[in-house]
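Chemist: can you look at this prediction? I've put the sequence above it.
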Amino acid sequence: MSFRPRDLADRMARRADAPDGFVREKFARPREEARAKARAFLEKYPPAAYMSEVESWRELRNGGIEFTMRRLRTAD
């Protein structure tokens, strides 16, 4: 059974929409504000309870940082 790249892309696109239980919030801030925002997020939603983390980040052309924070909806 052979697969085309398009088949794989379609499968991955369907999976991306599947709920995984995490809430994601995306931010774009200057570098120091980004650090403060991430720190505040982790204090509000502690990783031990919410599995919170910086999911992804990138440096913008203007020197700022764009990042995505994720956490579970509720803590146990």
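Modeler: Yes, it's here. Numbers count the residues shown, from 1 in each chain.
Chemist: hey, let's count contacts and neighbours off CA atoms from now on
Modeler: OK.
Chemist: which element is residue 74 on?
Modeler: Secondary structure assigned from DSSP states H and E places residue 74 in neither a helix nor a strand.
Chemist: can you check residue 58 too?
Modeler: Going by DSSP H and E, residue 58 is part of strand 53-59.
Chemist: now that strand: buried residues?
Modeler: Buried residues in strand 53-59, defined by neighbour count with 16 or more other Cα atoms under 10 Å: 53-54.
Chemist: against that first model, consider the following:
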Amino acid sequence: MARLPAGPPLDGLKRQIARHRSGNPRGNDGLFVRETFRLDRTDARQKAQEWFDAWPKAAYWTEVESWRQLEGDQIEFTMRRLPSAD
């Protein structure tokens, strides 16, 4: 009878499932400050610009980490930045 090869290691998948079940699907890398907003399109642009003005990208690595368009012209987005500049 032929032996089947061993399957791939599942450690990464197990860690991802554990993070999701603990209520922290992105993991807590401790490196970035993140804040999620749900605003209409105009206010969302203004809020993102406030973040870039307060924490410049070059020093704080500020960026829109993720975003999605919801019903009624609402935008949900997550901003992220370093907690302090060097």
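Modeler: That came through, no problem. All values reported here derive from a predicted model rather than from experimental measurement.
Chemist: would you report the TM-score computed for these chains?
Modeler: The TM-score (TM-score structural alignment, normalised by the length of structure 1) is 0.83; 75 aligned residues with a Cα RMSD of 2.2 Å.
Chemist: which bit of structure 2 covers the strand holding residue 58 of structure 1?
Modeler: The aligned range for strand 53-59 of structure 1 in structure 2 is 63-69, by TM-score structural alignment.
Chemist: in structure 2, which residue is most central in space?
Modeler: In structure 2, the residue lying closest to the centroid (Cα atoms, centre = their mean) is residue 65, at 5.0 Å.
Chemist: determine the longest helix present in structure 1.
Modeler: helix 31-44 (DSSP state H).
Chemist: in structure 2, what stretch matches that helix?
Modeler: So helix 31-44 of structure 1 sits over residues 41-54 in structure 2, by TM-score structural alignment.
Chemist: just to be sure, residue 15 of structure 1 is in a helix?
Modeler: Yes: secondary structure assignment (DSSP: H, G, I helix; E, B strand; the rest coil) places residue 15 of structure 1 inside a helix.
Chemist: so how far is residue 8 of structure 1 from it?
Modeler: 11 Å (Cα to Cα, to the nearest Å).
Chemist: any idea how many residues pack against residue 5 of structure 1?
Modeler: 8 (other Cα atoms under 10 Å).
Chemist: next: residue 49 of structure 1.
Modeler: 12.
Chemist: with structure 2 superposed, average distance for the helix or strand hosting it?
Modeler: Applying DSSP H and E as the criterion places residue 49 of structure 1 in helix 47-50. With mean Cα distance after the TM-score superposition for structure 1, helix 47-50 of structure 1 departs from structure 2 by a mean of 0.3 Å once superposed.
Chemist: pull out the buried positions in stretch 20-34 of structure 1.
Modeler: Buried, per 16+ other Cα under 10 Å, within stretch 20-34 of structure 1: 28-29, 34.
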